[in-house]
Structure formats: structure tokens, C-alpha cells
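S.K.: sequence first, predicted model second:
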Amino acid sequence: MNDAGTPILAEQAAAQVSEAWTEVGRPRPHESAVLHVLGQATYTDDIPELAGTLHAALGLSSRPHARILGIELDAVAASRGVLAVLTAQDIPGLNDCGPIIHDDPILTDGLVQYVGQPIFIVVADSHDNARRAARLANIDYEDLPAILTPQAARAAQSFVLPPMRLARGDAEAAFAGAPHRVRGELHVGGQEQFYLEGQIAYAIPGEDRGMHVYCSTQHPSEMQHVVAHALGLHSHHVTVECRRMGGGFGGKESQSALWAAAAAIAAARLRRPVKLRADRDDDMLVTGKRHCFHYEYEVGYDAQGRILAAQVDMVSRAGYSADLSGPVATRAVCHFDNAYYLSDVEIRAACGKTNTQSNTAFRGFGGPQGAIAIEYVIDEIARHLGRDPLDIRRLNFYGRQERNVTPYGQEIVDNVIHELVDELEGSSDYRARRAAIEAFNKTSPVLKKGLALTPVKFGIAFNVTHLNQAGALVHVYVDGSILVNHGGTEMGQGINTKVMQVVAHELGVDLERVRATATNTSKVANTSATAASTGADLNGKAAQDAARTIRERLAAFVAGQFGGEASEVRFADDTVFVAGQALRFGEVVAKAYLARVQLWSDGFYATPGLHWDPKTMNGRPFSYYAYGAAVSEVVVDTLTGEWKLLRADALYDAGNSLNPAIDIGQVEGAFIQGMGWLTTEELWWNGDGALKTHAPSTYKIPGVSDCPQDFRVRLFKNRNVEDSIHRSKAVGEPPLLLPFSVFFAIRDAVSSVGGHRVQPPLNAPATCEEILKAVAFVEAALA
């Protein structure tokens, strides 16, 4: 026993304990799971309102493109409970909330560019009174020509940014030597983020022009900048705080800025707290979505199905302003290859300026839109050659030692797609099921089954290099409890849980000792958005850096107190092992405090090795790649277009997973969300430019009944070759590409109507109507 009564352990036993103990890699529940279930988790709208709180609503345009000739707001101002009506002239600073280019006004002034564009702010004593008043404005418009589709934007050469081009090799010469060619068009629709918690901001004026904004946002620092600019203040006047979001999916990366700015403008003007909470209809009318894409493609290939040349021209529906459309298009260009080596290729992408909502980030950020085009092409090559699409995919996979450089010049050093697909093919009984489905379809004239296995290779990092940085603060209190604050935001994906596990592991303590607090711009400054699947990578590393500094200070302290080298002190199992003794962590912290050892630290991380030239579209934009594959089996009713997913098998490469339970949940959620994008979630604008699918009654996200009864999700055993946080890999966005297998299984089923002799022209989303059109095309081709 030592003087404190702690049992002395042999050094060998202590080493065994510290080596065996771990906190990362354990399937821990979400840190707020109990609060979620009990309804005690605080979201922005749950924050107790201060005395005198007012409520705001936005007055929206009813025209897609028009000049405002006159606006009469007297009825609005006279409506019950209204205290103020604010227009662009009432903004004290910069009237802009564009994240990159300043082309996105908070309130439009004289020109409206889409149905739903905010024109004025109503501030009233209640949420309902503000909303009712906002609909009483009398606005006189002069209508202007409107562009509504990406095809129309291409025809009119209407773009928010200059088109981009990436080329490698000599595609023209390669086409000339290719024995076979396939060419065609494809349209893939957009997608509403449909977060459970809508856009909301609660702005509270403070002393000396200060403003505290509670906001449901993935990017508190950007909200801080936008609010400061709108109010004509410095960033230090503004604090933005977000404890958690009820979902984000990219829709709260840049587009929460409008709501934060509008609430703050009203609060600054009236010197009272103001809450702006979007109704679901208004939210969907005002905010941008996943970009829809239209493709024109041509691919040359040999008799075996190996791609020799590829050319694709993509145009997206950017909407009326640039927002994040440029980076989205860049990522689409960089993911056109997906898991395939393309020797001679030309990829063009343009961001069509349309009179619709300004589209924005959405889980995958252009990657899914880029990759689905090459998968569509491979599906056609296989059908033309009478081969199984999986065989064509394998033939074109990136190699391990050769054929391993992307069109943008990054060498792939972590390729596991061959082993991963081998494992999934075997575990899913792919070949046997393919034969069984063929036999079923021969005897079933109406119901047709389809099967598809599709791979994923997804680059991880922001494709703007300077955004790949993060900071964190870790505090150890005298009682041994630990508080961590980092720049990431929690939107249900479990980033706080993972960061807490990293800190607990670094300090060798039980997870129960660690708590994460709200993301706050006054604690960690200049943070990047929680996006691009980098949240745990960046913030985990930053928190680990902070915790390691504290651990090293404690190690030096106990080594000085009890002898031995600081490098030999071990922290594990809530215990500090030093010089043959075992001290409880709390005991060490208490002694260190009395010895005036600093028990808090900041941490910082910047992803190394990244570089990108946007002019040549060449470089190393990604730190590493995440891989995956999925097999889906569907049955389609060829008389109604109805279909059902019978079974899905997914295998995903999360590296050395920080938390397998959370990662598997993310894969499952991404799969269903991506399936919705490709099959049921149809955005529809009428001829007047009004989005008519703006509520759950008209917009169909997947429900429980859409999930397959047989859903098998596993993590591929792997360790990241890059020095990511504990050699883990990102799991936020890449799994959204796994349900490509659902779309191509549907296309496979439709193709079986014609004995796989006709290419079904199936666009996404593959709604019942689209499926029936494809079936009719196949039947007509055979008539």
C-alpha cells in the first residue's frame, strides 16, 4: 500500500491494464440518447424565452422573376400584435448572406428571383400573429422571363459561375480507337433536407451592441460573420451558440444564415429578443436543396467492357445565386470516377442559374451526383454486352499498384475495394440470388425482381484546403470531471459522443467523467462547418491534442512526485500508473491543482498533405478515401410501377471505427435517405415557378414501411493508412451512395421485361410514374 492507501500493482500488471484498456472503438450510446427519448434534449425552440421576446416571420415573393414596382405594407403593420415591419432599407450593415459570392441578399430590394424569396420581416408578439400578418402585403410586380430547369439554363448559357472542365489523356483519340460506344442523357432530381427541426434562430441583444444568437446551424462561425456584417459590427460583438440540431444534412451549413441574420436585425432594431422559427412550408419554399443534375454522356469501351474513353457534360440547377454550387460541382467532377480508373476522360460541369431556390449543401455534397453517372453508364455497358454488371464493375476498378491515379492527379494508396466487394459478394450470396431471380422472372409476367451490387469510393476532406482545420478546449476540474468544447456541431450524428470518447481515452478515464458542451463562437473561434464528413476527423484530433497536453502535464507532475520517467506514466481505467503505483485519476488531479499545474488546454489540428489548384482542377484534395458496397434486391409491379426493397446488404469501410454502434446507425440512415432521393423524393415546380412539393403531404420521404425487412449492415475490418483519429474513417456522407444499388436493382427489374435486350431510360427519382414510363419504353421497343 502507498501512503494514500492505494494498492501497489506490479509494473507488469499495470502495463497489461493500460494496454488492454480502451475507450475508443466501443459501441457507446449517443451522449444525448436518454434526453432524446425522454424529450428533455434542448433544441433552439426549447430554450426558455426571455421576458419581452418577440416573434418574426418573413414576407415572401409570389413570382419567380420580377421587378417590384410597388409594395404596400400598411395592412401588415396594422395587423394584430405587429410591432414592426422591416425591409432591406432597415438593414444597418451588409444586405448579404452568401457564403462565397455576395449575390444572396437577406431581403431582396427591387428584384425577386424565385417564388419564396424573402422581401420583408414582420415582428409581432406571437409566432402566429407574425405569420398571419406576413401574408397581408400588397405587392405590384413586373414579371420577367424565368428559367426553371438546368436544361433551360444550359440552352440560355445562364450560369452562376464559369463552367469547369477536367481532362486527362486524349479522350478524342481514345474514342476513335474504341470498338463500342454508349451515349445518352440522364436526369437525377434534387432532394429536400427535411430535417426534423426546421430553420430557427433566437437573437438576444446584449450590452455594448452585443448580440447572442442561438441558432440551429452547422456553421456557427459563418453565422457570426453574417450577423456581424448585417449589423455593421465586428465579429467580437456577436456570439453564436448551438447545443444541438434536429438534423442538418447540409441544409444548415450556409442557409441558416438568412434566419440568423433576420432575427438579429429585428432584435437590434427593437432592442428586444426576437425568435424566427420557420414553418415547414415556408422552410421548404425559402431554402435550397440538393442540386438536381442533367447529364449528357458518351463512353467508349472494348469487347470485354473495359472503359477506354469517357466524356460527360453535367449541369446542375444552382438556383438564383451561387451559394455553395461551385464546390458542389467540383466534388461532382472529382467523384465521376467513383471506384473506376478512367484513362482518357473529359468532364465538364456547369452551375445553371435558375429562378428557383438557391441550392446548397446536402449529404454527399455533389459526390453522389457525380458518381451515379458512371454507374449508369456501366449498367448500360453490361446490358449491351450481355454481362453481369458486377463483372464490368470489377474489370474497371482502380488497381493497387497501377491504374491507381485519379483524373485529378491523386494517387490512391488505400484501395480496398477489391477485398471489400469480394467479401460482400460472398456474404450476400450474390451469384446464387442472381440465378434465382432470373428463374423467377421467367415465370412471372407481372412481378419482376431485380438485383444490383454497387461500390463506393468517396474522398474525405473539404475541397477548399483552408477549411480543413479545427480547434478544441478541454477543461479538467478539481473533482476530476472533464468538459470538452470543440468547433463541431451535433446534429444527431454523434460527433459529441465520439469526441468525448477520444478525450476519455487520451486521459485514461471512464466516459462518464467527460461532458461536451454547446458549440459556441466565444470559446472556439474561426471554426469550419460540420460538413464534408470531417466533423469527427478534425474536431477529434483537436480535442485529442488538447487532452494530450493535459495528460503530459499530469504525467510530468506525478513522475516528479513518485519517481520514474514521465514518458513511462500510463493513464488507463480511471487510474494513473507511475513507478509501480496506481493512483486514482481524481486523486492525481486534486494534487496537481494544489501544485498549480494547469488543468485546461486548447488543441488544434490541420489536415496535412492537402493541395488543390482550382484552375487546373488538379492536386490532392482528399486526405483519404472511404469505401463501401451494397447489394439490393427489389420486386417491381410492372402494371402499377410500385416496388419494394426485399433485402439490402451493406458493407462499409469505417476504418478503425471510433464507435461501431453509431457508425452502423449512420450507414443505415444514409442508406434509407439516399434511397429516398433516388426513388420517392420528387421536387416539382409548376409552370409559374412555384414549388408545389413543399410539405409532407406532397413530398414523400421514406418511412418505416419502406425499410427492407432483411437489412444487413456490417463494417469492413480495416485501419486507415492515413493518421486519422485512431485510424478511423468518416461515416457521414459516403454511405449515402450505397443505395445506388436500389436504383439499379429497379432498373434491372424493368430491364428483365425485355429480356435485358433494351436499355430502360430510367431517371431519378424512380417514382412509380418513372418506372411505368421505362416499362412502356421497353415494351414498345420489343413491339
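M.R.: Yep, that arrived.

S.K.: from here on, just use CA atoms for contacts and neighbour counts.
M.R.: Fine.

S.K.: list the buried ones in stretch 646-664?
M.R.: 646-660, 662-664 (16 or more other C-alpha atoms under 10 Å).

S.K.: swap in stretch 347-362?
M.R.: So for stretch 347-362, counting by 16+ other C-alpha under 10 Å, buried means 347-362.

S.K.: let me see the ranges of the helices in the stretch 51-200 of the chain.
M.R.: In the stretch 51-200 of the chain, the helices defined using DSSP state H, counting those that start in this stretch lie at 74-77, 127-134, 150-156, 171-176.

S.K.: got another one to weigh against that:
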Amino acid sequence: MESRFDEEDALRLVRTYEFPTNLEIILATPSDRPNNPPSDTVCFFWDQFLVGLRFPIHHFILEVFEIMWRAKATERLKLRAVEIEVATEKEVAARGLVPASSGVEGTQSAPEVSAARAPVHEAAGDATSSAPAGEETVDTIATACALTAFKLRHPIKMYLDRSTDMVMVGGRHPMKITYSVGFKSDGKITALYLNLLVNAGISEDYSPLISHAIITCLKKYNWGALAFDIKLCKMNLTSKSSMRAPGQVQGSYIAEAIIERVASFLSLDVDVVRKRNLHTYESLKFFYGSSSGEAPEYTLPAIVDELFTSASYFNRLEMVLHFNSCNKWKKRGISWVPIVYEVEPMPTPGKVSILNDGSIVVEVGGIEIGQGLWTKVKQMAAFGLEQLWDEEKKYLLDRVRIIQADTLSLVQGGLTAGSTKSEASCEAVRLACSILVSRLKPLKQSLEEQMGSISWDTLITQANLQYVNLSASTFWVADDTSSYLNYGAAISEVEIDVLTGATTILRADLTYDCGQSLSPAVDLGQVEGSFVQGIGFFVLLILFNI
């Protein structure tokens, strides 16, 4: 294959990727194919593609077709204030948005936000079932609603229909990807250079954080030498919001597109190329640092092997090839992909109070958006308080009630995002329960010496009579080494009608290492839900207004 580089280009690549100076470098084009290059040759392939430029829309986000913001103006100690109820995961930021947007921040005429909270819908049990299309967006509609209530001195409710909402903030960030990838004849990738242009829209929104998210998930493969240049492009278009693994979805897709291209170029089985470029523990530690944990914690290769066995992958692959050879107008495909997702738990407050009747009220910084956070917190509160009994357990789950906190009751609620708020909220609640247990245990031992075995109600009654503090608040902060990696893999088999384009998902197998699950039923639902939501992103490209 004829080299298409001049000497200056070759030297630039050697410097960029720190290759040995005696290494032969050639540039390939899509029309070229390698002709048994020697093992000491690295072939560079250049290509580009688009992600999301056809405005992909999630149809599987939320089921309610109204977005509501409520605001109420009040007089409080001669200071004008507003309370806002905003469908967002970032109510703390919403509280600071109103004074800043009034143009008179810091003066007596600026509206003060006395409290911001996420709305709770009793039927749905979901604090943001009427939220905007994006999870973390603090929408300007909430600000407009609060300022209107402040000016008119009257409760105000504003809402958007779902179609308008999707036009305003729906969809992930579109981007244009240009890349140059170096690889050997056996499919081992040695270097990757990425140039990404991200459509950030008219305002910043979540866009400044999208770059880190993309690269974090892209690093699931061992690229050897990795270099990238990401630019956020300001456009005269609506900004895209964040929605379930923002940036990580695009990063994973970019990685798979490059792997598929290399396999196609070398005429190799893509399964071989994928497995060849999975991380060893040493390369994982190089790419992810302390988040990689200890060597036994790197379970991705074992997950892939187990998935292949449980899903009968190779048998099904042969069946797919046989089906395609026998059918002209319908074709099947089967593929697998790995995933590495880096998370970092965020600081979270928690408060547990025991009322006079023995019921338990819990407040946490996390917001229930249908991910089962309240279910896990409720289970953790019952588990934590049951530690008062060493042998005979008192089942307290039915006594636990979670209430939605606001920015007055918990002033440092933080952000519900990043797949860690549930575990962080549970840890904050566990610590609060430990404080209550330490207060109640001496009283319980004293009562048992006098009365024998005692019930929960008796214990709480006596605690109130003896003025034991039955409320405990904590603020859990993760240490510097608390970030970690999640591993998973999936196999999907689909059938496509080549005449109509109709696509049928025949089977999907997903394996996910969630460690020690706080609530297996909830976590299983989250894995299944994320798969369905992914279908919405990759298959449904256009939103039709009916």
C-alpha cells in the first residue's frame, strides 16, 4: 500500500504519539485494504461521521404531558419573598436563579426565594413526573414564573405542552467527529486522535461538562496513545439539555463506530477487534487512575465471557448467518458491546426523625424521579434502625415515610445526577440512623433489664418521656478515593425488513456488575429502563407532531 504521507507528516505523528522514530507509518483511505503489512507497521485511517444531527428525540423519557412551575408570593418579616416549586433535579440552583435574573440582586427590591422544592405527585410517586425533557436543566420558565408571582403578588402557574418542551430543550448534543486511528494488522489499536465539534446551542446549559463525559466513556477501550480536541460551538439554535448519561452515550457510540471501522478495514471479525482492545488492568489504571480500584474489581472481561456463555452468542451468530443466506428481503444482525461508566458520589444531606407515635420521617437531598431513590432510602432507614436489636428484628419498613425536602429544610441538597445520589442518600440516612441507635441503645438496655423484651412503640414512648433527641441530621461527604467504575455488557439481536425498514428487536441480553445492590428489584428495573431509553435515542430519529 503506497504511503500518502510526506516526511513532515510522519514526524508530526511520531511526536504526537511518541512512536519510535524507526517505525513505518502509512496513511490509509477507505478504498485501501492492507496487504499483509509487517507487524512493525502502524496503519493510520482517517474518517469522520455525525452523531445526533437529525435531532434525535426520546419518546421514553416521561409519561406526563404537562410541565408545571408554581410560584407563590408572600410577605415575610417585611421582606418580599417567593416560594417556587420547580420540576428539576437542581432545586438549589433554582433558588439562586430568581434573584440573579431580576437584575437587582443584593438590593431590597430583589425577590428573595424562601424555598425551592421539587413537586411531588402522589399518584405517580415521582417528584419530576412533569419535568422538562432534560433531567438537570433549571429552565428559565421557572424564573419567569417566580418573577411574575413576585410582581403580581399572586400565585402563578405556568406550563408547557410536551411538544413545545421538546423543541426548547429536547435531544442530546449533536456533534461532528473527525478521527485518525492507528492500528496493526491483527486489529490492535495503537493510537487515536479525535476532533469533536459539539453543537452547544445558544446558551451554555450543560455543554461545558459534555467534553469530560464523552472522553470518560470513550476510554472504555485501550486506545494506546489517545489525543483529542473538543470544541463547543455556539449556534443560533436551542441548547440541548442533559439526559441520562449525557455525553457518555455519545462517547460510547463514537468508540464503537471506530472499532467497527477498523474491523471492516482489516476484514476482521469485529468481535476479535473488540476483545483485543479491551483493557488489561494495567491499561485501565493508566486511563482511569484511582477510579480503577483494585485488580479483582476489574470484572469486565469476566462479564463478557459470562454473557457469551449465558446468551449462547456463537451459536446464535451461526444461526444469524444461516438466516441471512436463506432470506433475501429480511436480514438479521447480532452484536455485543461493553460499557465502562465512571461515577463519583456527591455530598448529600440526610435527616431522620422519629415521631411520638413511632413513625419514622426521612428527608434526603436526592429527588425521586422514578429511579427508586425513595424506595432504597426507605429500606436503608428501616435497616439502620433495626440494628437496635441484635437477634429478634423489628420490621420497621411500614413505619418509614419519605418526605420531599426543600432548600430550607436541607440547605445543601445538591444535584440528583450521576447515578450516585441513591447510594449517597442511603449512606447519609445510615449515618443518621447510627446516631439515633447510639442514643436509644442505653435506654433500651435499661428498659430490658426492668421489663424484659420491649416493643418499638414502648421504646419510643419512654424516649420521649426521658427527653431523648429523636432527630438526627448528617451531611455525608465522599473521600478523595470514592470514585469507581461500573462495568457491563450487552448483546442484541435484531431483524430488519430491507424493503420497509421495519426493525424488530428479537432478543437482548444485558449483564451489569452493580456490586452489592441496595435494592435488586429497583436496580433491575433501571437496567431495563436504560436499554429501552437507548432504543429511543438510536432508533427514533424524528419527532412527529400528531
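M.R.: Perfect, I can see it now. In this text, all values refer to a predicted model and were calculated from it rather than measured experimentally.

S.K.: before we move on, back to that, in strands only, show me the buried residues of stretch 646-664 of structure 1.
M.R.: 646-652 (DSSP state E).

S.K.: quick check: the two most widely separated of those?
M.R.: L646 and Y652 (19.9 Å; C-alpha to C-alpha).

S.K.: what about V539 of structure 2, how many neighbours?
M.R.: Residues near V539 of structure 2, counting by other C-alpha atoms under 10 Å, number 12.

S.K.: what does it align to in structure 1?
M.R.: Taking TM-score structural alignment, V539 of structure 2 has T679 as its aligned residue in structure 1.

S.K.: and that match, how far is that from V377 of structure 1?
M.R.: Look at T679 of structure 1 and V377 of structure 1: by C-alpha to C-alpha, to the nearest Å, they are 19 Å apart.

S.K.: check which helix or strand covers G300 of structure 1.
M.R.: Secondary structure assignment for G300 of structure 1, by DSSP states H and E: strand 293-301.

S.K.: okay, and that strand goes to which residues in structure 2?
M.R.: Under TM-score structural alignment, the counterpart of strand 293-301 of structure 1 in structure 2 spans residues 175-183.

S.K.: so which elements touch the strand holding G300 of structure 1?
M.R.: Packed against strand 293-301 of structure 1 by the contact rule (3 or more C-alpha pairs under 8 Å, 6 or more residues apart in numbering; DSSP states H and E) you find helix 150-156, helix 171-176, strand 180-188, strand 307-319, helix 367-385.

S.K.: relative to R280 of structure 1, which of the buried residues of stretch 347-362 of structure 1 is nearest.
M.R.: The closest of the buried residues of stretch 347-362 of structure 1 to R280 of structure 1 turns out to be Q357 (C-alpha to C-alpha; 15.1 Å).

S.K.: what's the match for P220 of structure 1 in structure 2?
M.R.: Per TM-score structural alignment, P220 of structure 1 is aligned with E91.

S.K.: helices of structure 2, residue ranges please.
M.R.: Secondary structure of structure 2 (DSSP state H): helices at 7-17, 91-101, 140-152, 162-169, 210-218, 248-266, 270-276, 281-288, 300-310, 313-326, 373-385, 421-451, 456-465, 520-538.

S.K.: Y301 of structure 1: neighbour count?
M.R.: So Y301 of structure 1, with other C-alpha under 10 Å, has 21 neighbours.

S.K.: list the contacts for the closest residue to it other than its chain neighbours?
M.R.: Here the nearest residue to Y301 of structure 1 in space, its sequence neighbours aside, is I307; by C-alpha to C-alpha, 6 or more residues apart in numbering that works out to 4.3 Å. Neighbour list for I307 of structure 1: 299-301, 342, 396 [criterion: C-alpha atoms under 8 Å, 6 or more residues apart in numbering].

S.K.: same check on A650 of structure 1?
M.R.: 424, 628-631, 712-714, 738.

S.K.: could you find the closest non-adjacent residue to it?
M.R.: The nearest residue in space to A650 of structure 1 (C-alpha to C-alpha, 6+ apart) is A630, at 4.2 Å.

S.K.: cool, and Y376 of structure 1?
M.R.: Using C-alpha to C-alpha, 6+ apart, the closest residue to Y376 of structure 1 is F744 (7.9 Å).

S.K.: any idea how far that neighbour is from S216 of structure 1?
M.R.: Applying C-alpha to C-alpha to F744 of structure 1 and S216 of structure 1 gives a distance of 36 Å.

S.K.: between those two, who's got more neighbours?
M.R.: More crowded of F744 of structure 1 and S216, by other C-alpha under 10 Å: S216, with 34 against 28.

S.K.: surely that one is in contact with A201?
M.R.: Yes: using C-alpha atoms under 8 Å, S216 of structure 1 and A201 qualify as a contacting pair, with a distance of 6.6 Å.

S.K.: picking up where we left off before, reformat the ones in strands among the buried residues of stretch 646-664 of structure 1 as TSV; add distance to M675 of structure 1.
M.R.: Compiled in TSV, those are given as follows (distance: C-alpha to C-alpha, whole Å):
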residue	distance to M675 of structure 1
L646	13
R647	13
A648	11
D649	14
A650	13
L651	16
Y652	16
